[in-house]
Each structure stands twice: as C-alpha cells, then as structure tokens.
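>>> no sequence on this one, just coordinates:
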C-alpha cells in the first residue's frame, strides 16, 4: 500500500497540467462550501482507510 507522501506526489503529478487560468472564479462562500465538502470527504476516506486496515488485520490473523 502506498504511503501518504507517495500518494500525495502521484496526485500532484496528475494535476500538474492544471493552471489557475483553467480554474473557474469562485466567490468566497463557494470556496467555503468546497472546503467544507473536502473536509467531509477527507474524514470519509479516513474512516474507509481505517475499515480497510482493520479488515486487512483480520485477514492476516485468519491465515
């Protein structure tokens, strides 16, 4: 499983070609909503990651 630094590097490489000129203009309230959505998504991913780690541990124990 890739570590977080490797995952971050790979994600940055994929969006490298995107420039600020390609990004739409957002109002401050739009940005606040986007940040909130990203935080919620991050927590969801962390929960999924923990669930996967626990499942992996159970699998390793059962072998």
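Received the coordinates, thanks. Source: prediction; values computed, not measured.

>>> switch to C-alpha atoms for all contacts and neighbour counts from now on
OK.

>>> can you tell me the SS state at residue 35?
The three-state label given to residue 35 by DSSP: H, G, I helix; E, B strand; the rest coil is helix.

>>> what about the residue nearest the centre of the chain, distance to residue 27?
The residue lying closest to the centre of the chain (Cα atoms, centre = their mean) is residue 42, at 5.6 Å. Distance from residue 42 to residue 27, counting by Cα to Cα, to the nearest Å: 22 Å.

>>> next up, a structure to set beside the first:
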C-alpha cells in the first residue's frame, strides 16, 4: 500500500466533501481531479517499480 497515494485520495475526499457543485468557482472541483490524478500516478509508478524489482535476478 502506498501511503502517498492514500493521502492523495484522502485529500481528494476532503476537498470533495467541502466543495459544493452549486458553487460557481471550479477550483475546488479541479483540486479533487488533481488529487485523484496524483493517486493514480503514484499507484501506477508503484506497479511499474514492483514489476522491475520482480524482473531482477535473485
């Protein structure tokens, strides 16, 4: 489990909980998208690293 990815998802949830879809400002909702993108990137990077480590000779 990647603690940074978990934190990014938690941040997205926090921003989403406090953002209102009725609010005219798009900035809070863009933050949610950004944190989800960060979490996805971190998880994918971990998967690539795990594959690379598994390919190393023992």
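Perfect, thanks for sending it. This one's a predicted model, so the numbers in the text were calculated from it and none came from an experiment.

>>> ok so, going back, check the gap between the equivalent of the residue nearest to the centre of structure 1 over in structure 2 and residue 54 of structure 2 for me.
Taking TM-score structural alignment, residue 42 of structure 1 has residue 38 as its aligned residue in structure 2. For residue 38 of structure 2, the distance to residue 54 of structure 2 equals 24 Å [Cα to Cα].

>>> who touches the residue nearest to the centre of structure 1 in this structure?
If a contact means Cα atoms under 8 Å, 6 or more residues apart in numbering, then residue 42 of structure 1 has no contacts.

>>> secondary structure element holding it?
helix 28-62 (DSSP states H and E).

>>> count of neighbours near residue 29 of structure 1?
By other Cα atoms under 10 Å, 9 other residues sit near residue 29 of structure 1.

>>> now residue 17 of structure 2
The burial count for residue 17 of structure 2: 11, using other Cα under 10 Å.

>>> that one: which element?
Using DSSP H and E, residue 17 of structure 2 falls in helix 3-18.

>>> what packs against that helix?
helix 27-55 (3 or more Cα pairs under 8 Å, 6 or more residues apart in numbering; DSSP states H and E).

>>> mean shift of the helix it packs on relative to structure 1?
Compared with structure 1 after the fit, helix 27-55 of structure 2 shows a mean deviation of 0.4 Å (mean Cα distance after the TM-score superposition for structure 1).
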